[in-house]
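Visitor: sequence unknown, structure follows:
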């Protein structure tokens, strides 16, 4: 099987990363959502070591989009910002910054005040109040047929619960926004997408509960000197027409290293689609540039050896990283909760797409009636245009529980933009149960491991199913590749009647020191039948 990638591993990076100034950025269920226990998570624990995120790079001039006057105006603002020294936004009043978690959660947006609710349009928008983790506000604008207007802050839009706050400034602004639409049934407006905190956003498909999230861009993640967190500063919401199937919004991004203009076109459905376009202007050359970032949580799963004091068999928002290389080869990397920070890089001359995926949809594997991990969305990123050469990075960070988002995946271009330069970006993210990553051929269902028969040895059990596999009358051949220093001891392939597919079992002797890289797939004769299973043991 010809391979279009190889992997570079950094097993220890924590010492290089300074602590984040955004310690404990929240990205859980918004106040008033009514969803249980999808709690606020802290993606900036572990000394700010993570958030290598993904985003798509195109060379200037490669994107041929239709004329968009609004986008050009926002881009002009971003260009002007980038030509001047960076100015941090003003902080909100201290009374809001010092709210406790429970106090902040007690501030709820009044659904009766939702934007466009009275007009019965197919989309409605609610807003988040500044406070606690969200110490900088954003400006909201509405684009209508007769022009653009600013949507000023209004305390009357919120129920403050038991909080007793002094009169707040009229120009306070909002922390972020959430979009509602009749996603699951025509008579109820479900929460469809959220933009909240730095450049974070997330969405879901029909019948799902919030899980993983995305970000506009990542700068200097895990680089010496610490990570930078550019943030969306302004949003422009385009008023939808009656019967509209999608909603459009624009955003202005700013940070010490760059400014940028974004356009999001969001189409709800069984798999909700987000088409993203951006133009970035760089004040400096970043050390690390994360394109189309995705971030998730993996506490423990079927491949975990360590004991976790938890009644649930598995706890994770995503169970694997899926990649499709330029030659069409599909790669599946099961996620893990390592004992030390681990960074992997899959290098490509061309990339067709990638995603953080929740393949396991069996409730019995989670046994969680509140968090609904079996109903968490997957997210798949598809480049629009050519990204060029680069690497797909995966970051796995140790976490003691499920409250920390500890998994990050993003594209890192080989050629970084220079100070004073600009970059045009375009991609699509699908949020759903079965996004575009699901291969038509054989794919990995499950990964398990245990000690082997020999001292220090390890056993791996990989279940494959789908495609031609389910129809094979004779066993396919397993192809196992063991990295430097390791040794393949034995292997076998047998039918798994419970899945209808085939189980590959093999044992290896790992090297005396250092990580062990493993790859495996099934074939019949010269034909490859499955995606490539890729695993890193450290």
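Guide: Right, received. Where do you want to start? All values derive from a computational prediction rather than experimental measurement.
Visitor: rest of the way, CA atoms for contacts and neighbours
Guide: Will do.
Visitor: for the stretch 201-350 of the chain, just list every one of the strands.
Guide: For the stretch 201-350 of the chain, applying DSSP state E, counting those that start in this stretch gives strands covering 213-215, 218-219, 231-238, 247-254, 258-267, 272-282, 289-296, 298-300, 315-316, 320-325, 330-334, 342-348.
Visitor: okay if I get the ones you listed as JSON lines plus mean neighbour count and distance to residue 418?
Guide: Below are the strands of the stretch 201-350 of the chain laid out as JSON lines (neighbours: other C-alpha atoms under 10 Å; distance: least, C-alpha to C-alpha, whole Å):
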{"stretch": "strand 213-215", "mean neighbour count": "26", "distance to residue 418": "22"}
{"stretch": "strand 218-219", "mean neighbour count": "26", "distance to residue 418": "13"}
{"stretch": "strand 231-238", "mean neighbour count": "22", "distance to residue 418": "20"}
{"stretch": "strand 247-254", "mean neighbour count": "23", "distance to residue 418": "17"}
{"stretch": "strand 258-267", "mean neighbour count": "23", "distance to residue 418": "11"}
{"stretch": "strand 272-282", "mean neighbour count": "23", "distance to residue 418": "7"}
{"stretch": "strand 289-296", "mean neighbour count": "28", "distance to residue 418": "11"}
{"stretch": "strand 298-300", "mean neighbour count": "27", "distance to residue 418": "35"}
{"stretch": "strand 315-316", "mean neighbour count": "25", "distance to residue 418": "38"}
{"stretch": "strand 320-325", "mean neighbour count": "23", "distance to residue 418": "27"}
{"stretch": "strand 330-334", "mean neighbour count": "23", "distance to residue 418": "32"}
{"stretch": "strand 342-348", "mean neighbour count": "21", "distance to residue 418": "22"}
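Visitor: try this one next to it:
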């Protein structure tokens, strides 16, 4: 894992750390886990749900985060120097489709996570063993207690006798995956709590995992997890399938300890530092730096929305109200190396993450949060589905959805797709110029381009100097206009291409701020 990816992941993990306390309560929680689904117990997925229900009725206790020296104060370089020995990899060399590497605690990953495997329907706890790690230049004590783990890495998708890293679960409820040929990028969250609230975000964590041993020919890996936080407990079941596209089916049952209005399902975070639409204050040799280029939504009215991301000067929270979502996600549409010219990060190979609800989720909204940042190691973009119905204390709520870690989402509309969005100075300092590219097979005809009409609006503000440039040889049409907002400090823009009074493109949305 390279420095940028680890530090971005660690930033979120550090935010979830809390002081150790309530040792007896922690022991009681640990005993409940051991007594229900611990070493030697017969595994039953329903028992994970029952554990979450039981835990929600008890007082919250933070996870153990006490680490002996030298692990309590590791630097980044020291932490990445700790590597698992081949003997530490579960099911390694057995010819199975997946293998698991437990991850050491340290650096920002202080909290202890319990790992269990399920073999022949029996639970076996994965115990920490000093001899199964190479500590590099670090002088580790000879006698160490069971430190637990910070998470685990999943290897699979064998090609030519080799396997690749297909997922990593580490830090709070964060996890990542990717399609074949990609780097890790956008990060998923098991649950988002109180994001953007004035009192601060609440970070739940996975207290324990149960990983089912895959059969020799199995194409899927099933992972169960127990979530805990001050406000909510939860039981999770992840079913991972890896290949050209990695798919993770997620089933979750939540048990709130307290009422929560602002919570998110299918949450994810990513990085947008600068790009063609937002280069304010940038002094960088690269033309762009972002893991995701935009938010895509297919809403309950079967309208496809595209919202380019930005790095604003002030915190921006956008809400896309929906009767019941059909899909949403952070997409990386820019796949050209020359768009980034970054030989280390290769942002053009970062995954898109598309969420497809299983069943009806009902009314709510897709919430997008864009946070100002001057560093590419910060995940400054967050989105999730926020149900209209709040979580009530003592309730039980279930959701299911499918994640596609992909080059492009599995469903593509028969519409023109938004390409690049560029923003710059207009005719004068009071105006901003926008140029938006639309792409698609229908644009290979000059006549088709001549018949389309841009339906464009700004609120508040006005748009002037609207122009259409046809490029049938590129199967592309370019729309340009100037935005005049006067003294306003925000404007919501909406653009869709129409023909014969009907939309023939995605709906382009944009929030302009100074």
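Guide: Yes, it's here. Given the structure is predicted, the values throughout are model-derived calculations rather than measurements.
Visitor: report the TM-score for the pair.
Guide: The TM-score (TM-score structural alignment, normalised by the length of structure 2) is 0.90; 485 aligned residues with a C-alpha RMSD of 2.0 Å.
Visitor: tell me which of the strands of the stretch 201-350 of structure 1 lies nearest to residue 164 of structure 1.
Guide: Closest approach to residue 164 of structure 1 among the strands of the stretch 201-350 of structure 1 is made by strand 231-238 (27.6 Å; C-alpha to C-alpha).
Visitor: so what does residue 340 of structure 1 match up with in structure 2?
Guide: Applying TM-score structural alignment, one finds that residue 340 of structure 1 aligns to residue 314 in structure 2.
Visitor: surely that match is in contact with residue 371?
Guide: Yes: the criterion here is C-alpha atoms under 8 Å, and residue 314 of structure 2 meets it with residue 371 at 7.0 Å.
Visitor: show me what residue 243 of structure 2 aligns to in structure 1.
Guide: Alignment note: residue 243 of structure 2 maps to residue 269 in structure 1; criterion TM-score structural alignment.
Visitor: now find how far off-centre stretch 443-456 of structure 2 is within its chain.
Guide: When distances are taken as C-alpha atoms, centre = their mean, to the nearest Å, stretch 443-456 of structure 2 is centred 36 Å away from the chain's centroid.
Visitor: ah, wrong one, I meant stretch 387-405 of structure 2
Guide: Averaged over its C-alpha atoms, stretch 387-405 of structure 2 has a centre that lies 17 Å from its chain's centre (C-alpha atoms, centre = their mean).
Visitor: tell me the buried residues in stretch 375-388 of structure 2?
Guide: 376-388 (16 or more other C-alpha atoms under 10 Å).
Visitor: I should have written stretch 362-374 of structure 1 there, sorry.
Guide: Of all the residues in stretch 362-374 of structure 1, those buried under the rule 16+ other C-alpha under 10 Å are 365-368, 371-374.
Visitor: which pair of those spans the longest distance?
Guide: It's 365 and 371 that sit farthest apart of these, by C-alpha to C-alpha, at 13.0 Å.
Visitor: mind listing what residue 414 of structure 1 touches?
Guide: 388-391 (C-alpha atoms under 8 Å, 6 or more residues apart in numbering).
Visitor: what separation do you get for it and residue 391 of structure 1?
Guide: Taking C-alpha to C-alpha, to the nearest Å as the measure, residue 414 of structure 1 falls 7 Å from residue 391 of structure 1.
Visitor: residue 444 of structure 1 now?
Guide: Distance from residue 444 of structure 1 to residue 391 of structure 1, by C-alpha to C-alpha: 23 Å.
Visitor: from residue 319 of structure 1, how far out is residue 368 of structure 1?
Guide: Taken as C-alpha to C-alpha, the span from residue 368 of structure 1 to residue 319 of structure 1 is 16 Å.
Visitor: quick one: secondary structure of the most far-flung residue of structure 2 relative to its centre?
Guide: Ranked by distance from the centre of structure 2 (C-alpha atoms, centre = their mean), the top residue is residue 447, with 41.6 Å. With DSSP: H, G, I helix; E, B strand; the rest coil as the basis, residue 447 of structure 2 sits in helix.
Visitor: mind telling me what it corresponds to in structure 1?
Guide: Under the alignment (TM-score structural alignment), residue 447 of structure 2 pairs with residue 473 of structure 1.
Visitor: now residue 292 of structure 2
Guide: Using TM-score structural alignment, residue 292 of structure 2 sits opposite residue 318 in structure 1.
Visitor: contacting residues for the nearest residue in space to that match that is not next to it in sequence?
Guide: Of all residues not flanking residue 318 of structure 1 in the chain, residue 358 sits nearest, at 4.3 Å (C-alpha to C-alpha, 6 or more residues apart in numbering). By C-alpha under 8 Å, 6+ apart, the residues touching residue 358 of structure 1 are 317-320, 374, 376-378, 433.
Visitor: coming back round to it: residue 314 and residue 371 of structure 2: which is more packed in?
Guide: The residue with more neighbours, out of residue 314 of structure 2 and residue 371, is residue 371; 21 against 12, by other C-alpha atoms under 10 Å.
Visitor: burial measure for the aligned residue in structure 1 for residue 116 of structure 2, as a count.
Guide: Structural alignment (TM-score structural alignment) places residue 116 of structure 2 against residue 141 in structure 1. For residue 141 of structure 1, the tally of surrounding residues (other C-alpha under 10 Å) stands at 19.
Visitor: hang on, residue 141 of structure 1 in a strand?
Guide: Yes: the assignment for residue 141 of structure 1 (three-state DSSP) places it in a strand.
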